[in-house]
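coords please:
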Amino acid sequence: MIKRKLRRHIRRSIFRFAGLMMPVVGAMVSAYALGVEPRKVDYNERDMVLPRLKPGFDGYRIIQISDLHFDSWIAAKTMLPQIIERINEYNADLIVVTGDFVSSYPENHIEHLRKNLSMLKAKDGVLAVMGNHDHWYNVGILREMLQDAGLKELRNEVFSIQRDDDYLHIAGIEDHWKGLSDVDAIVEQIDDEHCAILLAHEPDYADISSPTGRFDLQLSGHSHGGQINLPFTGAPWLPRYGEKYPAGHYRIGNMQLYTNRGLGTTMLPIRFNCPPEVSIFTLRSPKVAKATQFPIPHGTK
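Here you go, the predicted structure:
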């Protein structure tokens, strides 16, 4: 009898303690998601073995940033200069920005964006494509800003880099959400012999770009990895055209895809188990590199 009462008392005490702790734990998780993780940038370095990459481009380094959302990224004005300083330390051959510079009205932030983006330095320049948010508001003023900052926007066109007799094609697709993408126009501009990389804001565009057989790699953003990545269930919400391939490295057919988690945030200024990301790719030619290309299941990470 005494033991039964004692067990009942212990159970009640445990439930009471758990009830008291739940708000505390919730507050701690919220504080972390709001104030800590959005500032913990992951500098993700990886080798990418690309079948058509010529030996002259083995070791070529590309840095990708995406989804700045400068106006809704709480720490943008303090963090972005630090991130750019760190990026420049990598001495990249090329820097690419895969869209969504802002969330809404760019006019209030254009000077800060111009000042920061103009500090990006790479041997072959800085390329960019626009995202859906950029097109929803004043895309014209953003285009002027990019030009002033020294960035080249690719609008269904190709930027080709030459080393001796070898080429590396960097293509940029216009925003698919707005119905402006034209992969056929890009395919007409590139040959089948040399490596081609596609910059496309929305990652699910890979289901359109891969069947062309012309691209070795697609670099995308858009989904932010979901911003919130819950254990066992994953992201509670993902945007249109960012649902199938929300974050990380995939293979779709013979093409590889990498989806960057972005730097900024939208809707809620929080991140949980999904830190902001700068992607640093070292390209490897299979004719030169001994680097192992880890097998990636089709359509998955």
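
CA atoms for contacts and neighbours, from now on please.
Fine.

Residue 285 and residue 56, how far apart?
The span separating residue 285 from residue 56 equals 8 Å under the rule CA to CA, to the nearest Å.

should've said residue 251
From residue 251 over to residue 56 the distance is 25 Å, taken as CA to CA.

okay, those two: which has more neighbours?
residue 251 (22 against 17; other CA atoms under 10 Å).

residues in contact with residue 57?
163, 168, 283, 284, 285 (CA atoms under 8 Å, 6 or more residues apart in numbering).

Around the third one, count how many other residues there are.
Residue neighbour count, defined by other CA under 10 Å, stands at 19 for residue 283.

so what's the residue most central in space within the chain up against?
Nearest to the mean C-alpha position of the chain, counting by CA atoms, centre = their mean, stands residue 260 at 2.1 Å. Taking CA under 8 Å, 6+ apart, we find residue 260 in contact with 64-66, 219-221, 224-225, 247-248, 277-279.

Count the residues that sit near the nearest residue to residue 189 once chain neighbours are set aside.
Nearest-residue entry for residue 189: residue 158, 6.8 Å, with adjacent residues in sequence omitted and distances by CA to CA, 6 or more residues apart in numbering. The criterion is other CA under 10 Å. On that basis, residue 158 has 22 neighbouring residues.

For the comparison step, fold the sequence that follows:
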Amino acid sequence: MLYIVITVLVLCLLLFTYMLFLAFQTNVKEHSLCVKEIPKGEQFHIFFISDIHRRKIKDELIHSIIGKVDVVVIGGDLTEKGVPLNRTEFNLKQLKKLGPVFYVYGNNDREVGESNLLSLFESLDIHILNNSSVVLSNLNPSLRLVGINDGFVGKVNIAEAFEDVKEEDILIFVTHAPAFFHAAQKISNPRLMLAGHLHGGQIRIGPLGIYEKGSFRLKENKAELISNGFGTTGVPLRLGAKPECHIITLKGCK
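Alright, predicted model coming up:
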């Protein structure tokens, strides 16, 4: 009996250690989307990261992708209650090494004080997409990023977010929660939609999890990316839903 108890405890400890190890992995997933409106041979690269929470972005990640992307998009939950502001500042400075940084609020971000975040964003020239849009590239002014406020704490206004959109724009829509994908599609035609929030369920037993596992789904000439996220919330453990960040390449083609 004692042997069985010890064996179970050892197995539980090993599982806990493995889940802790998985939670702090760095996995960069690469995706591509063919966009006929972009001249053939041209490419535009987006680095997408969401749900950083308490994690620290290491130099190894930045050095592995520096020079490979044109812009950075943060899909919310950059931070949460209890995270020192200097860690958030460090992470933003790391991401700025890759290119211009664009950000939408997540449901946990305002826990550290919105005024603190706004001061930080202003000092680092972080572009906040709060029911608004912005042209992503001077070389291709039809590339437009549209972002909305967090729907859990802030006020979402889809119509306001898309009001500057032109018919010829190649639209990239970013929201913290993928539940807003449908609302965006009802009033516009995003070519690429980005979200996080669900953490892929964070802990999964085989195919079973609280939420659906993250995915990149191509639908004709469109794509939807729901990320497992980079960090964790609650317990720093993962199983069956590895942490991830993404490089999405928009390719010109016919």
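
any idea what the residue nearest to the centre of structure 1 aligns with in structure 2?
By TM-score structural alignment, residue 260 of structure 1 lines up with residue 227 in structure 2.

gap between its match and residue 198 of structure 2?
In this structure, residue 227 of structure 2 and residue 198 of structure 2 are separated by 8 Å, where distance is defined by CA to CA.

what do these two both touch?
Listed contacts common to residue 227 of structure 2 and residue 198 are residue 214; contacts here mean CA under 8 Å, 6+ apart.

which residues does the aligned residue in structure 2 for the residue nearest to residue 189 of structure 1 contact?
Under the alignment defined by TM-score structural alignment, residue 158 of structure 1 is paired with residue 133 of structure 2. With contact taken as CA under 8 Å, 6+ apart, residue 133 of structure 2 is in contact with 144, 145, 146, 147, 161, 162, 164, 165.

just checking, the second one touches residue 137?
No: contact between residue 145 of structure 2 and residue 137 fails when scored by CA atoms under 8 Å: they sit 9.9 Å apart.

ok, these two, which is more surrounded?
residue 145 (26 against 14).

Quick one: residues contacting that one.
133, 134, 135, 136, 171, 172, 173, 174.

6 Å instead?
If a contact means CA atoms under 6 Å, 6 or more residues apart in numbering, then residue 145 of structure 2 has 133, 134, 172, 173 as its contacts.

Please give the element, helix or strand, for the counterpart of the last one in structure 1.
Think residue 173 of structure 2. Using TM-score structural alignment, the partner of residue 173 of structure 2 in structure 1 is residue 198. Of the helices and strands defined by DSSP states H and E, residue 198 of structure 1 is found in strand 195-199.

Could you list every helix and strand that that strand packs against?
The elements that strand 195-199 of structure 1 packs onto, with contact taken as 3 or more CA pairs under 6 Å, 6 or more residues apart in numbering; DSSP states H and E, are strand 166-172, strand 217-220.

and of those strands, who's closest to residue 8 of structure 1?
Comparison of these against residue 8 of structure 1 by CA to CA identifies strand 217-220 as nearest, at 55.7 Å.

for the next helix or strand after that closest one, which positions count as buried?
Tracing the chain C-terminally past strand 217-220 of structure 1 and defining elements by DSSP H and E, one meets strand 248-252 next. Within strand 248-252 of structure 1, the residues scored as buried using 16 or more other CA atoms under 10 Å are 248, 249, 250, 251, 252.
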